[in-house]
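S.K.: requesting a structural model of the entry that follows:
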Amino acid sequence: MSDALLDRYGAVLLDLDGTVYHGSRPIPGAVEAVSAARERGVAVRYVTNNASKSPDDVAGTLTGMGLPAEATEVRTSSQAAGRLLAQRLPAGATVLVVGARALEDEVLAAGLRPVREAGEDVTAVVQGHSPDTGWVDLAEACLAVRAGALWVAANVDATLPAERGLLPGNGSMVAALRTATDSEPLVAGKPAPPLFHAAAADTGVPLVVGDRLDTDIAGGIAAGYDTLVVLTGVATPASVLAAVPGERAHYIAADLGALGATVAELAVGPQPGWDVAASGGTLTVSGDGGPDDDPLALLRALCSVGWRDGTTTVRPSGDAAAAALDRLGLG
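M.R.: Okay, here's the model as predicted:
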């Protein structure tokens, strides 16, 4: 078997916000990495929890950034929400929509009737991200959920990566409605496996790539796929090291440029130039990292030992180890 990462997979399932782009800007290196994957014959699928855009809109945004994309290559949480509602409700049922027009369109496509105000005929509430959601929208949803309507959330991402930093995501709005109703929604998007299974249905063995441990990585693992976490969005070295078993990625990378790397360069495990020993609830690091001087190599070594021993406290032994830990934000 080849040592090249992409020679092991027939497809990459890419998260968007925080992985491919930040708001309206592609993350440096993303266009080149995705284009190179296509040239190798690897299928590319875009899997997003953002329910505010239709697949056509997402594909248009990507092509505008220089990324080749077709609407058929896009899977969104609004599509997943529509499918979940169709499974639970009779045809023609009335659904109160809290979110963007794209979510409303998926409700229609599922054979259901979307509305924006609570009423006696509302049998379900579906909630997805929209920058225009306000108190009035949440109030209508609150009335419907309290009256017994089924509540479906497209996703529960607390934050949304953007050019200026992390902004409130759909999960923050869901939290407000949860507090007001003492209810819990069904979640249609990531980390639920169906969105990943739908994206990979017509591909070879997939690799899931994302920046969030609790959605991208947890969802990929739950779906039975290998995962790669990138540090261009929500995940940090500290959160990766502290990840619970269901959120531990197989590979760790700085960004999508790693798609061109080898398995040995990315896989969690022992690393040349670093020695990590666990004792007394502490990981002690020694070594100089070798000639590559890649701090993420140390993170992969730390995770291989820390995940096994349940240890996240780190102590350096030597100046080189201290400097590397500082670069990771673990000093």
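S.K.: hey, let's count contacts and neighbours off CA atoms from now on
M.R.: Noted.
S.K.: touching, residue 233 and residue 20? I think so.
M.R.: No - between residue 233 and residue 20 there is no contact under Cα atoms under 8 Å: 9.5 Å.
S.K.: more crowded one of the two?
M.R.: Using other Cα atoms under 10 Å, the more surrounded residue of residue 233 and residue 20 is residue 20, with 28 against 24.
S.K.: OK, contacts around the more buried one?
M.R.: 14, 26, 27, 30, 31, 256 (Cα atoms under 8 Å, 6 or more residues apart in numbering).
S.K.: next, count neighbours for the last one.
M.R.: Yep, that's residue 256 we're talking about. By other Cα under 10 Å, neighbour count at residue 256 equals 26.
S.K.: touching, it and residue 30? I think so.
M.R.: Yes - with contacts defined as Cα under 8 Å, residue 256 counts as touching residue 30 at a distance of 5.6 Å.
S.K.: number of nearby residues for the residue lying closest to residue 129 once chain neighbours are set aside?
M.R.: Among residues not flanking residue 129 along the chain, residue 170 sits closest, at 4.6 Å (Cα to Cα, 6 or more residues apart in numbering). Residues near residue 170, counting by other Cα under 10 Å, number 27.
S.K.: just say helix, strand or coil for residue 191.
M.R.: Look at residue 191: counting by DSSP: H, G, I helix; E, B strand; the rest coil, its state is coil.
S.K.: one more to line up against the first:
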Amino acid sequence: MSQQGIHRPAGSATALHQAYDTALLDLDGVVYAGGAAIAHAVVSLEAARAQGMHLAYVTNNALRTPDAVAGHLTELGIPTGADDVITSAQAVARLIAEQVPAGSRILVIGGEGLRVALRERGLEPVESAEDDPAAVVQGYGGPDLAWGRFAEACYAVARGVPWYASNTDLTIPGARGIAPGNGAAVEVVRIATGAEPQVAGKPLPPLHRETILRTGAERPLVVGDRLDTDIEGAFNGGVDSLLVLTGVTDAARLLAAEPRHRPTYVDADLRGLLTPQPEVTVADGVFRCGGWSASAQGDALVLDGDGGPLDGLRALCGAAWTRAGDGACGLDAGKALARLGL
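M.R.: Have a look, this model is predicted:
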């Protein structure tokens, strides 16, 4: 098999916190879930920082200010300054500021994070379509955002006012489960107006650009739990990524991933920052990692051997992604994943 047609997770002989100068960390599903720290996150991040890795927290959630996010992380035991937090609110505020006159009024449909970011760019947040806004910006406003706020956006957008969105994540994780995200709210305005917003958040370039500008990262590693935002964002930015299995992505979704959703590395949680990553080798169509070997046979993925479940998953990724090529893998992985307990 030609090496050119092979797709598999990468290996790293060096621990990731030494191979990369900056970790660009997603928050929900990576560092915390429902406000509480995910297992091993605090200790792992402290160890990575102590050994010289710069930690930056990059979130599509535009509701909270960087100060609020930093305060929350510090309370969890992860000392963080506001300068270490980059939000989609900051990215969309920069995007708007580049396209409207200085000091313009901006109709805000969202929370305080958006208002603070707009003021940082010299723009004036307003609340009504009758305030003669130069643009409309929409970001997650929390579960109590009034329905009438969407109407204000629709009135302005229908008149031709430029429309921006911090991000279009359809869902957001919470303590009680999965709730509608800003993308669901954006759909309300899209359906009512037929318009399309400019979007700043992951996986699109504006947030990645904002992150690099604010951190000065030269060898960044994106760390996330979502294939369609974190991993695709890294792909679009041309940088490496680490998928952790503490959030929304499970093993089956990972195996089915198309190229833009395939992470460079895969690990269980943030302890993966502190260790080398095992190599996945291939010979005669069989992918090996640790004590496992995986191959695509007929319409199924087949797994043989023994060892840690993550090594088995990495081998299966090689077999699945290579069979799929530039598409998404549709092979049956049920029996193989059952052997791994995944």
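S.K.: report the TM-score for the pair.
M.R.: Between these two chains, after superposing, the TM-score reads 0.91 (TM-score structural alignment, normalised by the length of structure 1); 320 aligned residues with a Cα RMSD of 2.1 Å.
S.K.: adding distance to residue 175 of structure 1 and secondary structure, write the contacts of residue 20 of structure 1 out as CSV.
M.R.: What follows is the contacts of residue 20 of structure 1, written out as CSV (distance: Cα to Cα, whole Å; DSSP: H, G, I helix; E, B strand; the rest coil):
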residue, distance to residue 175 of structure 1, secondary structure
14, 26, strand
26, 29, strand
27, 29, coil
30, 32, helix
31, 35, helix
256, 31, helix
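S.K.: now the alignment partner in structure 1 of residue 146 of structure 2: how far from residue 153 of structure 1?
M.R.: Following TM-score structural alignment, the counterpart assigned to residue 146 of structure 2 within structure 1 is residue 134. Note on residue 134 of structure 1: its distance to residue 153 of structure 1, by Cα to Cα, to the nearest Å, is 16 Å.
S.K.: then residue 139 of structure 1?
M.R.: As judged by Cα to Cα, residue 139 of structure 1 and residue 153 of structure 1 stand 16 Å apart.
S.K.: between those two, which is the more surrounded one?
M.R.: Between residue 139 of structure 1 and residue 153, counting by other Cα under 10 Å, residue 153 is the more crowded of the two (26 against 15).
S.K.: show me the biggest helix of structure 2 in terms of residues.
M.R.: Across structure 2, the helix with the greatest residue count (assigned by DSSP state H) is helix 309-324.
S.K.: give the buried residues for it.
M.R.: Buried residues in helix 309-324 of structure 2, counted by 16 or more other Cα atoms under 10 Å: 309-324.
S.K.: closest to residue 102 of structure 2 among these?
M.R.: residue 321 (47.8 Å; Cα to Cα).
S.K.: which position in structure 1 aligns with residue 265 of structure 2?
M.R.: Per TM-score structural alignment, residue 265 of structure 2 is aligned with residue 251.
S.K.: run a quick neighbour tally on its match.
M.R.: Residue 251 of structure 1: 21 neighbours (other Cα under 10 Å).
S.K.: then residue 106 of structure 1?
M.R.: Neighbours of residue 106 of structure 1 (other Cα under 10 Å): 22.
S.K.: and what of residue 146 of structure 2?
M.R.: Count around residue 146 of structure 2 with other Cα under 10 Å applied: 12.
S.K.: ok, which stretches of the stretch 151-300 of structure 1 are strands?
M.R.: 159-162, 165-168, 186-187, 206-210, 226-230, 251-253, 274-279, 282-287 (DSSP state E, counting those that start in this stretch).
S.K.: ok, and which of these has the densest surroundings?
M.R.: Among the strands of the stretch 151-300 of structure 1, strand 206-210 has the highest mean neighbour count (mean count of other Cα atoms under 10 Å), at a mean of 27.
S.K.: how much does it stray from structure 2?
M.R.: After superposition onto structure 2, strand 206-210 of structure 1 lies on average 0.5 Å away from the residues it aligns with, using mean Cα distance after the TM-score superposition for structure 1.
S.K.: what's that strand aligned against in structure 2?
M.R.: So strand 206-210 of structure 1 sits over residues 220-224 in structure 2, by TM-score structural alignment.
S.K.: re earlier: the match of residue 265 of structure 2 and residue 81 of structure 1, how far apart?
M.R.: Using Cα to Cα, we find residue 251 of structure 1 at a distance of 29 Å from residue 81 of structure 1.
S.K.: for residue 41 of structure 2, the count of nearby residues, please.
M.R.: Neighbours around residue 41 of structure 2, by other Cα under 10 Å: 19.
S.K.: how about residue 194 of structure 2?
M.R.: Residue 194 of structure 2 has 12 nearby residues by other Cα under 10 Å.
S.K.: so what does it match up with in structure 1?
M.R.: The equivalent of residue 194 of structure 2 in structure 1 is residue 182 (alignment by TM-score structural alignment).
S.K.: show me what contacts its match?
M.R.: Counting by Cα under 8 Å, 6+ apart, residue 182 of structure 1 has no contacts.
S.K.: state the helix or strand in which residue 97 of structure 1 lies.
M.R.: Using DSSP states H and E, residue 97 of structure 1 falls within strand 94-98.
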